[in-house]
Every structure is written in C-alpha cells, then in structure tokens.
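S.K.: After the sequence you'll find the predicted model.
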Amino acid sequence: MLKQRELEAFDAFMRLGNMKGAGEFLGLSQPAISRLLVAFESHTGFALFVRKRNRLTPTQEALQYHQTVQRTLAALRDAEEEAVAIANKKTGHLVIAAQPVFCDTFLLDAVSIFRAKHPGVSVKLVDVGLEEMTRMLAERTCDMALGITLDAEPFGATATTLARCEACCILPIDHPLNETDVLPLPRLRQETFIDLSLGSPLRTRVDFLMQTIDVKRRIAAEMRNLRGVVKLVEMGIGLAIVDPVACRLLHPDKAVARPLLPSISWEIAQFIPRDRQISAVGQAFLEVIRAEIDLLKEQKLVV
C-alpha cells in the first residue's frame, strides 16, 4: 500500500532532481530518502528509476506517474486544510427547514450574523409548511428545523422549546379598530382578511376559533409569504392575524398590531433528527438562533 511519506519523497526527488535536495526539503537524511524511494517503487509494481553509478534517472513511467502523485498530494493537502477548517467552524453546509414566518423574519438576521462569523459555511433555508417540515425530519434531509411545538417522536426527532408566542392582529393605520387596545375575536365579524395559506398551523388555529364563535370572515387574499401579508395590510386591503414576529416587518406609519382576546398561543421549537449528530457549525448556528430569540424576548414579541 502506498504511503503518504513515500509519495512526498518521490515528488520531492522528481521536482528537485536529487536525493540531497529532496532530503533537505523534507527534513530527512539521504539514506532515509533512498529507503522511501525503494519502498515506493516496490509498491507501484513498475520501475521508476534507472540506476547507474549511484545515480537515479527517472523512467518515462516515473515522469508520467509523477503527475498523478502531484494531484494526490494536492488532494491530501486540501483534505487536511478542510479538516482544520471544519474543526475551527470555518467551512461546511447547513440545511435549515423552517416555517415561512421564521424565514421571513429572525432567521434572515440569524443567517447574516452567522455568515459574518463563518464566511466559509453555506446555509440553505428551506421554506416549508408543517407537513413538509416533519417529512424532512423523518427523511433526515435537514440538519435542523424550526416550527411550532409538536410531538416529534413519530418523526424521529427531538424538540427543544425556545419561546412562547401569542398571535396578534395587524391592521391598516387608519382602521377603526385601531382605537381598541385589545381586540375580542367577535369584533372581527365581517372584516376583510389577508390570510396565511391553508396548511399554516396558525391559519388552522384561527379557522377553528372563528368557527367556534361563529365569526365569518371575508378573505381578500391568501399568501404563504408573511412579508406579502404584511404588505397587503399596509396597503389597506384588509387585516391579518399573524405571528408576533411579523411586527418586525411593520412600517409604523402604515400598520399597527393589537393583541387578541381570547389569546391564540403556541411555542417556537427547534427540532434535531434524533440519530443525526449536530455538527460544530450546526451548534454555532443554533447559538445565533437562541441569541435572536433572546432579542425577540427583549422586544416583548415572545416570552
């Protein structure tokens, strides 16, 4: 079996043309270089040198094989540098599955902060609904996921609660209901809504509550993208019931947020596939997420 030290001795000899130069380059004696070359030639199975009067002359096969050896050594150096970079959290790739509301808000800040500290690491944010998120966890196609608290056991994942949220209603700045500090859900009868798309956990909760208290809504538009929902509210198209982190997207001169009664609450959780150990860069990204959650708590958006 070829050994790295033999490859290095052969490369040094081929580049420098003699054992003395190869030995000085590698910090070895000439006899040590000679032994390495003999062993290397034995392992290759073909003649590398013509020996005349204590001089080694490379064969045509040696000249040809030297190109392969140079590529191999370059690959080994790259592998060593990659290992050091990974150990120092300087390289890698992360796949984060998250519900749209998080991709539209604090996760964007988290990616920006993380990339500033780890420019060699690429981050793929996958905007998913709850069903798709659980599928990715089950299939181990993401490093981690962010969503609402659920029973993660059936999907082979572990869940950690990060914060608790309460939905709020966002309204155009000139809407009559802005005069109310807290909005009872029955007051929303016959209002025009901008809704999150069907399948959104919050939309499901809202639909159920509205049916329970017999509140009928006029839905002007449905969108998966939270930024689009906020924009339509600011344009005066209707109001919306959204995750509180949406307040970070509001233009204060165009829309306001009001709490709801009864409250609609849930927990933000992180999910890790149970049999997929989180990498060092994954741990570093989780630290940034927790810092962003702490900032949301300071802003009174979550608790």
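M.R.: Cool, the structure landed. Numbering: from 1, shown residues only.
S.K.: Going by C-alpha atoms from here, please, whenever you check contacts or count neighbours.
M.R.: Noted.
S.K.: so after the helix or strand where Thr68 lies, what's the next helix or strand?
M.R.: Assigned by DSSP states H and E, Thr68 falls within helix 60-87. Using DSSP H and E, the helix or strand that follows helix 60-87 towards the C-terminus is strand 92-98.
S.K.: just how off-centre is that next one within its chain?
M.R.: Using CA atoms, centre = their mean, to the nearest Å, the distance from the centre of strand 92-98 to the centre of the chain it belongs to is 3 Å.
S.K.: buried set for it?
M.R.: Neighbour-count burial for strand 92-98 flags 92, 94-98 (criterion: 16 or more other CA atoms under 10 Å).
S.K.: can you check stretch 152-170 too?
M.R.: 152, 155-159, 162-170.
S.K.: now the end-to-end length of it.
M.R.: Taking CA to CA, to the nearest Å, the span from the opening residue of stretch 152-170 to its closing residue is 31 Å.
S.K.: quick one: contacts of stretch 6-15?
M.R.: Stretch 6-15 is contacted from outside by 19, 21-23, 25-26, 33, 36-37, 39-40, 58, 66, 69-70, 73, using CA atoms under 8 Å, 6 or more residues apart in numbering.
S.K.: ok, so of those, who is nearest Asp143?
M.R.: Leu73 (31.9 Å; CA to CA).
S.K.: How many residues are close by that closest one?
M.R.: Counted with other CA atoms under 10 Å, the burial measure for Leu73 works out to 15 neighbours.
S.K.: ditto for Ala221
M.R.: Close neighbours of Ala221, defined as other CA under 10 Å, add up to 15.
S.K.: any idea how far it is from Phe193?
M.R.: If you measure Ala221 against Phe193 using CA to CA, the figure is 7 Å.
S.K.: repeat for Asn18
M.R.: Counting by CA to CA - Asn18 and Phe193 are separated by 82 Å.
S.K.: more neighbours, the two?
M.R.: Summary of the neighbour comparison: Asn18 and Phe193, criterion other CA under 10 Å, with Phe193 having more neighbours (22 against 16).
S.K.: and here's the other structure:
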Amino acid sequence: MNARQLEIFRAIMRDGSVTAAANSLAVSQPAVSKVLHHFESQLGYHLFERISGRLVPTMEAHLLYEDADRVFREIEALKNLARTIGERKVGLLRIGASAPVTYSILAGALLKFRAEHPQVKVHLHTLPKADVEEQLLIGEIDFALTLSMIQAPTVRSEILAPVPMMAVMRHDDPLASKTRITPHDLADRPLISYGSTTADIGPELDKAFEQSGLKRDVSIQLSSSLGAIPLVSGGLGIALVDGLMKWGNFEGLVARPFSPTVFMDVSISTNSARPVTRFFRPFLKSIKELLNDGEPAKSHPRNTPATE
C-alpha cells in the first residue's frame, strides 16, 4: 500500500466512478484502473463491485475510506503548513525565561511581536535561571531571557536594560514613608533577598552594605523575586529584590528604591552552537522597543551582542 494507491481509491470513493476520479486527478482512466487493480491485488479483496454498470463500494471499501480520507486531509494540511512556513507566515518561537521576566515584561513584548507575526506559535518555558541555561545549551529553547547574563562558552548574551534593586515592604511598614531605603534602614530588620553566592547580584549587594559599615544578613534567601510576595505580605520581613516586577500591583505592598543603586541586568542569550530562529531578531526588536518606550535601544557598557 502506498500514498498514490490511497489517493486514487479515495478519489473513486469521493467522485463515484473511475472516469470522474481520473478527471479530478488529471490522469488517464486506464492509469486509475491499473492502480486500483494492483491495490486490490495487494489487499487480497475487492474494493468495488460493478452492478448495473456502476461501481459500488464494498463493505471493506467503506471501512477503509474513513481512515484514507483522514490521512489525505492531514497530508493536505501538512502541505499547506509547509507552504505557509516557506512564505514565512508561520513558525515557532521557543522562549526560556526566568519567573520575574515572565511575570513583568514578557507579555508586553509578545504583544508587540505577535502584532506583526500573528501566526507564530510560542512555546514558553518559565524556569529558574540554571534550568533556562541548561535548556539553551541542549537546544530545547531558541533563546533565554534572564535577570543576569548566562556564562557559558557557546552562549552569546546581550544586556537589554539595567534594573535597579528595590526594597519591597508592606504598605503599613514604618519605612514606607521614606523615599529611598539604605542599608542602615534595613540593619535591624529581617531581610528577604538573594544569597551572597547568587551570581552577579549577591556580591554587589554585600558590597553595598559593607560600604556602609554593615554586614548584609539575609534571613530568608530567594532564588527569584517572585517568592518575596507571600513572604513580605505575611510579615516575615522586607525584601531587597529586583525592580522589574510591578510591585505596586500587589495589594498591600509598596516598593522603594534602594540606595546606593545596585543593578541587575535583563539579558537575552542565544547559543552560537545552534541555528538561530529567523524570528529571534523581530522579537529582539519588540522587547527593546518595550523596554525603551518605543525609542531606539540604548547601548549598555556591558553589552555583548546575543548574535553575530
């Protein structure tokens, strides 16, 4: 059994005769009859009987037709998809993102991107940074969006925007009346923050406290700023976390800038050892426009382009 035999069988069932099937397939009637006879010979049973000069499908033909018709509909859909992909109308974008990026800026960036590429399918993997890095290296995602650069031999990263650290507290906290929060303000308060070994940001925060003559004592250590929401709301302390999240949208919480200013970096990374999807650059344009309020993307002194 092959696809051509199924195609001719389906056409005869649909059109009602060998002649009509030959016309719809733009082939000769003898060619259709030959393929049909060979098909029946392979199956070992008849698919049609000639009664009063007409071809009448057998019971076996009716049983076979339903699946044959489904298979060819799927083949036609696949052909259309292949053609549409070739016309660059449809594609797939596989994004790996840390939770703060997903819950803050990703939706806006995707809205901009899909306005010009509405048929592109998106697979989103929201994972801790270490898992995002692993997915990027093994090729499960096309690019990564994280709050610090991924350091790996084949990974190329670009810093999209610096994000200042914020002190997040309950709205009724005495420190909520201040415009900025310093290490001295946090000295005697339970601190919810990143650990000292957290790449990039941990040492920078430790240094900010040391410059004020203090030691940063983390009461509850976080791997993602999203985890601070229930902890701060529950009265377990003040969180010193990234300002990427829109903290004012969470009921009962307020955020104040931390001084001295310490930055985390929204970064986008690709794996140079693997092909880059053609939709990467359009998405990159969209997220840069979002982060820069429609203005041309500003360069950052630590930028390393994500692609050549």
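M.R.: Received, thanks. A quick note: this is a predicted structure, and the numbers were derived from the prediction, not measured.
S.K.: Which ones among the buried residues of stretch 152-170 of structure 1 lie within strands?
M.R.: Mapping those onto strands (DSSP state E) picks out 157-159, 162-166, 168-170.
S.K.: okay if I get those as JSON lines plus distance to Glu132 of structure 1?
M.R.: JSON lines is the format used below for those (distance: CA to CA, whole Å):
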{"residue": "Ala157", "distance to Glu132 of structure 1": "14"}
{"residue": "Thr158", "distance to Glu132 of structure 1": "17"}
{"residue": "Ala159", "distance to Glu132 of structure 1": "16"}
{"residue": "Leu162", "distance to Glu132 of structure 1": "21"}
{"residue": "Ala163", "distance to Glu132 of structure 1": "22"}
{"residue": "Arg164", "distance to Glu132 of structure 1": "22"}
{"residue": "Cys165", "distance to Glu132 of structure 1": "22"}
{"residue": "Glu166", "distance to Glu132 of structure 1": "23"}
{"residue": "Cys168", "distance to Glu132 of structure 1": "25"}
{"residue": "Cys169", "distance to Glu132 of structure 1": "26"}
{"residue": "Ile170", "distance to Glu132 of structure 1": "27"}
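S.K.: of all the residues you listed, which comes closest to Val288 of structure 1?
M.R.: Of all these, the one with the least separation from Val288 of structure 1 (CA to CA) is Leu162, at 12.4 Å.
S.K.: which residues of the stretch 1-150 of structure 2 fall in helices?
M.R.: If you assign secondary structure with DSSP state H, counting those that start in this stretch, the helices in the stretch 1-150 of structure 2 sit at 3-15, 18-25, 29-43, 59-86, 99-101, 107-116, 129-138.
S.K.: What is the longest one packed up against?
M.R.: Okay, so that is helix 59-86 of structure 2. In terms of contact count using 3 or more CA pairs under 8 Å, 6 or more residues apart in numbering; DSSP states H and E, helix 59-86 of structure 2 is assigned the packing partners helix 3-15.
S.K.: Show me which residues of the helix it packs on are buried.
M.R.: Of the residues in helix 3-15 of structure 2, those buried (16+ other CA under 10 Å) are 5-13.
S.K.: and those residues as TSV, adding distance to Ala199 of structure 2?
M.R.: Rendered in TSV, the data for those read as follows (distance: CA to CA, whole Å):
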residue	distance to Ala199 of structure 2
Gln5	62
Leu6	60
Glu7	60
Ile8	64
Phe9	64
Arg10	62
Ala11	64
Ile12	67
Met13	66
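S.K.: which one of those residues sits closest to Leu78 of structure 2?
M.R.: Checking those against Leu78 of structure 2 by CA to CA gives Glu7 as the nearest, at 15.4 Å.
S.K.: What residue in structure 1 is paired with the closest one?
M.R.: When structure 1 is aligned by TM-score structural alignment, Glu7 of structure 2 is paired with Glu8.
S.K.: With Met149 of structure 2 instead?
M.R.: Under the alignment (TM-score structural alignment), Met149 of structure 2 maps onto Thr149 of structure 1.
S.K.: I'd like to know how many residues surround its match.
M.R.: Thr149 of structure 1 has 18 neighbouring residues, counting by other CA under 10 Å.
S.K.: now the helices for the stretch 201-308 of structure 2?
M.R.: With DSSP H, counting those that start in this stretch, the ranges of helices along the stretch 201-308 of structure 2 come out as 201-210, 228-233, 280-291.
S.K.: Can you list the neighbours in contact with the last one?
M.R.: Residues external to helix 280-291 of structure 2 that are found in contact with it (CA under 8 Å, 6+ apart): 93, 105-106, 108-110, 112-113, 142-143, 160-161, 294-297.
S.K.: Farthest-apart pair in these, please.
M.R.: When CA to CA is used, the two most widely separated members of the contacts of helix 280-291 of structure 2 are Asp142 and Glu295, lying 25.7 Å apart.
S.K.: between the two, which one's more packed in?
M.R.: Remark: of Asp142 of structure 2 and Glu295, Asp142 carries more neighbours, 23 against 10, as counted by other CA under 10 Å.
S.K.: OK, contacts around the closest residue to the more buried one other than its chain neighbours?
M.R.: Spatial nearest neighbour of Asp142 of structure 2, excluding adjacent residues (CA to CA, 6 or more residues apart in numbering): Arg94 at 5.2 Å. When the contact criterion is CA under 8 Å, 6+ apart, the partners of Arg94 of structure 2 are 122-125, 140-143.
S.K.: Likewise for Met235 of structure 1?
M.R.: Contacts here follow CA under 8 Å, 6+ apart; on that basis Met235 of structure 1 touches 172, 254.
S.K.: Roughly how far does it sit from Ala257 of structure 1?
M.R.: As for Met235 of structure 1, its distance to Ala257 of structure 1 is 15 Å (criterion: CA to CA).
S.K.: got it, and Gln270 of structure 1?
M.R.: Taken as CA to CA, the span from Gln270 of structure 1 to Ala257 of structure 1 is 26 Å.
S.K.: again with Arg55 of structure 1
M.R.: Distance from Arg55 of structure 1 to Ala257 of structure 1, by CA to CA: 86 Å.
S.K.: which one of those two has more residues nearby?
M.R.: Counting neighbours by other CA under 10 Å for Arg55 of structure 1 and for Ala257 shows that Ala257 has the greater number, 24 against 11.
S.K.: And for the more buried one, nearest residue in space, chain neighbours not counted?
M.R.: With CA to CA, 6+ apart as the measure, Ile170 is the residue that lies nearest to Ala257 of structure 1, at 4.3 Å, once sequence neighbours are left out.
S.K.: Need the counterpart of that neighbour in structure 2.
M.R.: Under the alignment by TM-score structural alignment, Ile170 of structure 1 pairs with Val168 in structure 2.
S.K.: check contacts around its match.
M.R.: Contacts for Val168 of structure 2 (CA under 8 Å, 6+ apart) come out as 232, 238-241, 247, 253-256.
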